[in-house]
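J.: model this:
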Amino acid sequence: MKLGLQLGYWGAQPPTNHAQLVSAAEAADFDILFTAEAWGSDAYTPLAWWGSATQRMRLGTSVVQLSARTPTACAMAALTLDHLSGGRHVLGLGVSGPQVVEGWYGQKFPKPLARTREYIDIIRQVWAREAPVTSPGPHYPLPLTGEGTSGLGKALKPIVHPLRADIPIMLGAEGPKNVAMCAEICDGWLPIFYSPRLAPMYNEWLDEGFARPGARRSREDFEICATAQVVVTDDRSSVLEMIKPHLALYMGGMGAEDTNFHADVYRRMGYSDVVDEVTALFRSDRKDDAAKVIPDELVDDAAIVGDLDYVRKQIVEWEAAGVTTMVVGARTVEQIQELSTLV
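T.: Below you'll find the predicted structure:
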């Protein structure tokens, strides 16, 4: 089991202590640093800015959204950071949801699995630099031809020779088909709201992908980097209450009312009635009430909150379930130092 630091995306204002957190994580032998994006701060700029002060930690995105960049633009950003970091970059991708993709990026959302597969194929062509990059589409045709184009598009190879032709790609996936595809074509999985209780279900989806012809990895060399709330405390009930508004946002406010992949994760855990109530309250602008209806056991399913002995035992359970890296958030240097003693 390894540790990763999740810086996430920014709130209303830039954070003031992330440089200190990154330095502490590097000193505490954390394996990887992750940044994220939603519809505010991007993932790559903070990763390069704070990652420049590191020497050892891998630098990952968890996740960058497909619709924010064309496949070639994403490949350019990745190969650039991989060079600057001396081969420490990990590209974490995710499709996001229709609310963000069509509402923020102005892109079409349908066929997310086919788009992901095509997107990754193009990225790997760029990094391999074996021939000019082409794609028949239909989602990202290269070169672009047809009505409304100049007809002058040319297949190109990247000017820069990538440091690595095979930068690791991880996928933020939540549904059975997406998780299976992740196991088939990627190097790792970035689950959000992972629950060891559902490990048999997750492993069934992963095994389907591993068994497909041409699968890149096997169970033995595939990473599962699970983001989780891990808090060492003697006041367990207070911390659970602090987490609930965050969960209410993801269950009730992320995605459309009837298309919310985060909510679907909790439905699979057996909390459909809670999800329905949280969604109704959150979308009626009763966000505080939405958080209050979330039971402690729901928080417990995908978080580790308790005293030192309890947290250590839970981490062993997560490792036994297949998780290779616990990706944790931290607000202080002291929290990072405390978490580093757990694995």
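J.: okay, CA-based contacts and neighbour counts for the rest of this
T.: OK.
J.: where along the chain do the helices fall?
T.: 18-27, 44-51, 71-84, 98-103, 112-128, 176-185, 199-210, 236-248, 261-268, 272-282, 287-292, 296-301, 308-320, 333-339 (DSSP state H).
J.: tell me the most buried of those helices?
T.: helix 176-185 (a mean of 22; mean count of other C-alpha atoms under 10 Å).
J.: what's next to it, contact-wise?
T.: 113, 117, 170-171, 173, 188-189, 202, 205-212, 214-218, 222 (C-alpha atoms under 8 Å, 6 or more residues apart in numbering).
J.: please provide the structure for the following sequence as well, for comparison with the first:
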Amino acid sequence: MPFRVGVNVGQFFRGVPPRWDERVREIEDLGFDGIWFAEAYGSDVFTPLAWCAARTTRVRLGTAVAQIPARSPAATAMAAATLDQLSGGRVVLGLGASGPQVSEGWHGVAFPRPLARTREYVEVVRQVLAREAPLTHDGQFHRLPLPSGTGLGKPLRSTLHHLRPDLPIQLGAEGPRNVALAAEIADGWHAMFFSPEADAFHRAALDAGFSRRPGGRPARFEVIATVPVVVHEDVERAADRVRPELALYIGGMGAREANFHHDVFTRLGYADVAARVQDLYLRGEKRAAAAAIPTALVEAVALVGPVGKIREELSRWESTVVDSLAVQGLPDDLALVARAVLG
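T.: Below is the predicted model of the structure:
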């Protein structure tokens, strides 16, 4: 296969999935490249990765993504570096700004200027990981040591000698300016709802970021796309398993005035569909919202249908900016999915 392929489990809903221990081992045994976790306002992103680190030996362990408003940059660097030590250097730190509903409603952190906040956050995380000097930062969002308060704060250096001071940092991004920021300051971009049809758009955003980066694109920069994969002989039934998730993100993940996922599908040429789905979802008509999503839209961002069809459609991705794939969720038929995407 031209890609490395992992599994993006996402987050836990209600509780830990059935047969969890067995399924984690299966991901590694089947030959998948990595295990990725997400967080919103339920399960966190680092605890399950630590659990997986204890039960695997090879797969990469990635956050897709750790929310920037959830932790101070030093706390995020501590968690990533500790997990990297425990796992023998298998961590990929994905970071994301989240959205105003979660940032302000759940974490109590103001959302405005997310790109500037992300840039500064990454700068502090890199300083902590590099461990070249005691930590100081005089920014708009982070001032270290804190100039107010007791006045007793002092620059500190991590007591942990980091296994990889250059631990890879990726940004989760959807909009063009955020994708460009990933190319400018990070080691990779983790894409959600990537479509080969929009490759030129994303390639231009990445190139804009690389043009601002000293030396241009670094050799180890990686683009990972999380992709829904459903194997079924009936394409429509396979698409039906993806529609509710798309309806949630297009219609209900974020406010009407600020839903970055909705914007992705508008840019793909589905503005009318996205508006209809959002209207239905926000009225509480979730089933109707899912039913309003055409199969063509599902196939634009997902791999659905028989094994042969999926393997054929993977060729669409070969000439795109994508380097690696992550199967979205934890399919019950993981072995069948592996046959489709791994060969």
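J.: where does the TM-score land?
T.: Remark: TM-score between the superposed chains equals 0.95 [TM-score structural alignment, normalised by the length of the first structure]; 340 aligned residues with a C-alpha RMSD of 1.5 Å.
J.: ok, the counterpart of Gln67 of the second structure in the first structure - contacts?
T.: Aligned by TM-score structural alignment, Gln67 of the second structure pairs with Gln65 of the first structure. Applying C-alpha under 8 Å, 6+ apart, we find Gln65 of the first structure in contact with 37-38, 93-96.
J.: look up how far Asp207 of the second structure lies from Met192 of the second structure.
T.: Met192 of the second structure is 19 Å from Asp207 of the second structure, where distance means C-alpha to C-alpha, to the nearest Å.
J.: now the helices of the first structure in a markdown table, with distance to Leu33 of the first structure?
T.: Formatted as a markdown table, these follow (distance: least, C-alpha to C-alpha, whole Å):
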| stretch | distance to Leu33 of the first structure |
| --- | --- |
| helix 18-27 | 8 |
| helix 44-51 | 8 |
| helix 71-84 | 13 |
| helix 98-103 | 25 |
| helix 112-128 | 22 |
| helix 176-185 | 21 |
| helix 199-210 | 24 |
| helix 236-248 | 21 |
| helix 261-268 | 23 |
| helix 272-282 | 31 |
| helix 287-292 | 29 |
| helix 296-301 | 24 |
| helix 308-320 | 19 |
| helix 333-339 | 12 |
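J.: out of those helices, which is closest to Thr134 of the first structure?
T.: Thr134 of the first structure lies closest to helix 112-128 among the helices of the first structure, at 7.5 Å (C-alpha to C-alpha).
J.: what stretch of the second structure does the closest one fall on?
T.: Going by TM-score structural alignment, helix 112-128 of the first structure sits over residues 114-130 in the second structure.
J.: quick one: the matching stretch to the first structure mean distance?
T.: Once the two are superposed, stretch 114-130 of the second structure sits an average of 0.6 Å from its aligned residues in the first structure (mean C-alpha distance after the TM-score superposition for the first structure).
J.: and the contacts of that stretch?
T.: Counting by C-alpha under 8 Å, 6+ apart, 68, 73-74, 76-77, 81, 96-97, 133, 135, 137, 139, 141-142, 157-158, 162, 164-167, 178, 181, 185-186 sit against stretch 114-130 of the second structure.
J.: again, but for stretch 283-303 of the second structure
T.: 193-197, 227-230, 236, 239, 242-244, 246-248, 251, 270, 273, 276-278, 280-281, 310, 313-314.
J.: then stretch 220-234 of the first structure?
T.: Counting by C-alpha under 8 Å, 6+ apart, 4, 6, 183, 187-194, 239, 302-308, 311, 322-329 sit against stretch 220-234 of the first structure.
J.: those residues, buried ones only, as a ChimeraX selection?
T.: With 16 or more other C-alpha atoms under 10 Å as the burial test, the buried ones among the contacts of stretch 220-234 of the first structure are selected in ChimeraX as follows:
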select :4,6,183,187,188,189,190,191,192,193,194,239,302,303,304,305,306,308,311,322,323,324,325,326,327,328,329
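J.: strands - which of the contacts of stretch 220-234 of the first structure land there?
T.: 4, 6, 188-189, 303-306, 325-328 (DSSP state E).
J.: centre-most residue in the second structure?
T.: Ala64 (3.1 Å; C-alpha atoms, centre = their mean).
J.: please look at that one and His190 and confirm they touch.
T.: Yes. Ala64 of the second structure lies in contact with His190 (C-alpha atoms under 8 Å); the separation is 7.1 Å.
J.: identify the contacts common to those two.
T.: 94, 172.
J.: nearest residue to Ala290 of the first structure other than its sequence neighbours?
T.: Val278 (4.7 Å; C-alpha to C-alpha, 6 or more residues apart in numbering).
J.: separation between that neighbour and Ile304 of the first structure?
T.: For Val278 of the first structure, the distance to Ile304 of the first structure - C-alpha to C-alpha - is 22 Å.
J.: same thing with Phe261 of the first structure?
T.: Distance from Phe261 of the first structure to Ile304 of the first structure, by C-alpha to C-alpha: 22 Å.
J.: can you check Asp273 of the first structure too?
T.: From Asp273 of the first structure to Ile304 of the first structure the distance is 23 Å (C-alpha to C-alpha).
J.: what of His161 of the first structure?
T.: Counting by C-alpha to C-alpha - His161 of the first structure and Ile304 of the first structure are separated by 43 Å.
J.: next: Arg58 of the first structure.
T.: 24 Å.
J.: Pro295 of the first structure too?
T.: 15 Å.
J.: next one: Pro138 of the first structure
T.: 43 Å.
J.: which ones are touching whichever residue in the first structure pairs up with Glu22 of the second structure?
T.: With TM-score structural alignment as the criterion, Glu22 of the second structure lines up with Gln20 in the first structure. By C-alpha under 8 Å, 6+ apart, the residues touching Gln20 of the first structure are Val333.
J.: now do Pro168 of the first structure
T.: 89-91, 186-188.
J.: let's see it at 7 Å
T.: The contact partners of Pro168 of the first structure, by C-alpha atoms under 7 Å, 6 or more residues apart in numbering, come to 90-91, 187.
J.: report how many residues lie close to Pro134 of the second structure.
T.: By the criterion of other C-alpha atoms under 10 Å, Pro134 of the second structure has 12 neighbours.
J.: ok, it touching Arg157?
T.: Yes. Between Pro134 of the second structure and Arg157 there is a contact under C-alpha atoms under 7 Å: 4.3 Å.
J.: how much space separates the corresponding residue of the first structure for Asp84 of the second structure from Leu91 of the first structure?
T.: In the first structure, the residue paired with Asp84 of the second structure is Asp82, using TM-score structural alignment. Distance from Asp82 of the first structure to Leu91 of the first structure, counting by C-alpha to C-alpha: 10 Å.
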